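**Q** following is a predicted model, sequence given first.
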Amino acid sequence: MKIIDAWAQPALGRVRQKLPEVARLFEKSGSAHLLDQSLDPAQTVALMDAAGVERLMLCAWCRPEGWLWTNDDVAEFIRAFPDRFTGVATVHLADPVAAVRELDRAVRVLGFKALRVVPWLWKLPPNDKLYYPLYVKCIELDIPFCTQVGHTGPLMPSETGRPVPYLDEVALTFPELRIVGGHIGHPWTDEMIGLAWKHDNVFIDTSAYLPRYYPPALIHFMKTYGQQKVLFGSNFPQLSLEKCVEQVRQLDLGTEVETSFLETNARRVFRL
């Protein structure tokens, strides 16, 4: 089976320095050794091979204070292994004109397949006016908008991650926009499931949670009326690829559901 990980970052050893809020999350997840460790593309592919993962959707990160790693940093991984990595762009949200131009460059020049903005970094929910030009550009470029939903593992306010009303309003305003809510949405998982059922173009990815901790409501959704709506994600390097894949196998999803979850849903949503 070909596995696509919908939410991952390159391990560049800059987390403790440039994203200190996340250091605690790595420590609680048993990944503290990766806070300062840098993995090059070949080392990352070796971990993917060990887990049986075909492709990582690798994302750049930017916060108000500046870039943690850029779209061009991610592009270096893609150039090294174009069949194993796919780029997910990010932008400096506070400069909307430059943000739209950078998104256009990342897609048209670098070949990226999505945009991701993490709301808690900006303390702005996804219905804020600064996002709206980006949504129009995503529709124009035919790429999904990926974002974080649910509480924040990092010690930052969680309000921006509420699916209702914020993401619901975006989906109502932009029905053509494909939206992927990453990190399940806990403790508002039922809200996120409700949005995925309500809106044809809203999806969920499971990143940042080991499969053994997926909420029962999400498992039921995946097995029944949400088979086309949930994408596998790890949040690598926070979580081990190998451990995530092993635990998916233990969920007894059945071949058809497991294939949709691990591969075909992401292939369809990201137009891979």
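**A** All right, it came through fine.

**Q** could you use CA atoms for every contact and neighbour count after this?
**A** OK.

**Q** with adjacent residues omitted, what lies nearest to Ala106?
**A** Phe112 (5.7 Å; C-alpha to C-alpha, 6 or more residues apart in numbering).

**Q** what is the burial count for that neighbour?
**A** 26 (other C-alpha atoms under 10 Å).

**Q** what of Glu191?
**A** 18.

**Q** hang on, isn't it packed against Tyr166?
**A** No. Using C-alpha atoms under 8 Å, Glu191 is not in contact with Tyr166; the gap is 11.2 Å.

**Q** helices of the chain, residue ranges please.
**A** 15-18, 20-28, 41-51, 71-80, 96-108, 119-122, 132-141, 168-173, 189-198, 216-223, 241-249, 255-259, 265-269 (DSSP state H).

**Q** adding another structure so you can compare the two:
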Amino acid sequence: MNLADLVAIDVHTHAEISKDGHGSLSPELFGASEAYFGSHGNRRPTIPEMAAYYRERRMAAVVFTVDAEHATGHPRISNEEIAESCAEHADVLIPFASVDPWKGRAGAREARRLVEEYGVRGFKFHPSIQGFAPNDPMAYPLYEVIEELGAIALFHTGQTGIGAGVPGGGGIRLKHSNPMLVDDVAVDFPQLRIILAHPSFPWQDEALAVATHKPYVYIDLSGWSPKYFPPQLVRYANTLLKDKVLFGSYYPVITPDRWLADFDRLEIKPEVRSKILKDNAAALLWRKA
């Protein structure tokens, strides 16, 4: 991957379908997400199609799925498949994985293997879908491995469109995605690099507080059009957190084309804009141990 040739690094994209057509979520949860984001009819791209999409735009993308087998009973897309597909398109794709924290030490062993044998750079957690509080000691063996190996832990924060409108929210509890729960993780694993994904509605101020206080906690801006960003997020991105805010789209639900068009109209300082779009992510993903 030639960083100099890239115009942006998208740190938040989802592999939604496997080679054999298996979806990352149940049809019910996919339908709720599509209704919430107004993305009815959007085709779910394969990983090679994602690579072509980002290559055409001279961008790189972090790719992952969500392993929530314990809470949902829905089989995940294989982490190995995602990592191998990303390796075939290493000029533009960066593999992350997802391991359900309910898998305990077996999950920790899997995480180690994925980093050491498949080159995985980080791990995606969705506490609301996976049905766990990030500060539950049950997940700590997994964090220990991620910290030890210098990988990244990316946590969904805030409300989620997945399950929205389904009776009972499809069993998804929003409280698990309060970024203050991740603050405990940052304390207990002080060298772990953490990304708080999304503007964290209704806990935006909590996310800003955690990222300001903890040196290795970052924020990605995925899942929202920038025109809806709360003013305090924009203010902190321009100032105190200018080195810790990352571009993320939420592709394929939100495309980088749409996100960047709205970001162009946001009042971001010129010297900060390049940090958000590429430089901060590059420094985090390719930092020296």
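**A** Arrived safely, thanks for sending. What you see is a predicted model; the values in this text were computed from it and never measured.

**Q** give me the TM-score for these two chains.
**A** The TM-score (TM-score structural alignment, normalised by the length of the first structure) is 0.91; 268 aligned residues with a C-alpha RMSD of 1.9 Å.

**Q** still on that earlier bit, looking at the second structure, name the residue matched to the residue nearest to Ala106 of the first structure.
**A** Here Phe112 of the first structure is matched to Val120 in the second structure, going by TM-score structural alignment.

**Q** which residue is the nearest non-sequential neighbour of Asp205 of the second structure?
**A** Gln232 (7.8 Å).

**Q** what is the neighbour count of the counterpart of that neighbour in the first structure?
**A** Residue pairing (TM-score structural alignment): Gln232 of the second structure is matched to Ala217 of the first structure. The tally of other residues near Ala217 of the first structure (other C-alpha under 10 Å) stands at 11.

**Q** then Tyr218 of the second structure?
**A** So Tyr218 of the second structure, with other C-alpha under 10 Å, has 25 neighbours.

**Q** do Met59 of the second structure as well
**A** Neighbours around Met59 of the second structure, by other C-alpha under 10 Å: 22.

**Q** so who does it touch?
**A** Residues counted as contacts of Met59 of the second structure (C-alpha atoms under 8 Å, 6 or more residues apart in numbering) are 6-10, 92.

**Q** let me see the residues that make contact with stretch 29-49 of the first structure.
**A** 10-16, 23, 26, 54-55, 77, 80-81, 84, 237-239, 241-242.

**Q** list the buried residues for it?
**A** 31-32, 34-35, 39, 41, 44-45, 48 (16 or more other C-alpha atoms under 10 Å).

**Q** dump those into a markdown table; add distance to Leu231 of the first structure as well.
**A** Shown next, in a markdown table, are the buried residues of stretch 29-49 of the first structure (distance: C-alpha to C-alpha, whole Å):
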| residue | distance to Leu231 of the first structure |
| --- | --- |
| Ser31 | 23 |
| Ala32 | 26 |
| Leu34 | 25 |
| Leu35 | 26 |
| Leu39 | 25 |
| Pro41 | 23 |
| Thr44 | 21 |
| Val45 | 20 |
| Met48 | 17 |
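
**Q** from the residues you listed, pick the one nearest His92 of the first structure.
**A** Leu35 (23.2 Å; C-alpha to C-alpha).

**Q** tell me the contacts of the residue mapped onto Asp262 of the second structure from the first structure?
**A** The equivalent of Asp262 of the second structure in the first structure is Gln247 (alignment by TM-score structural alignment). Gln247 of the first structure is in contact with 210-212, counting by C-alpha under 8 Å, 6+ apart.
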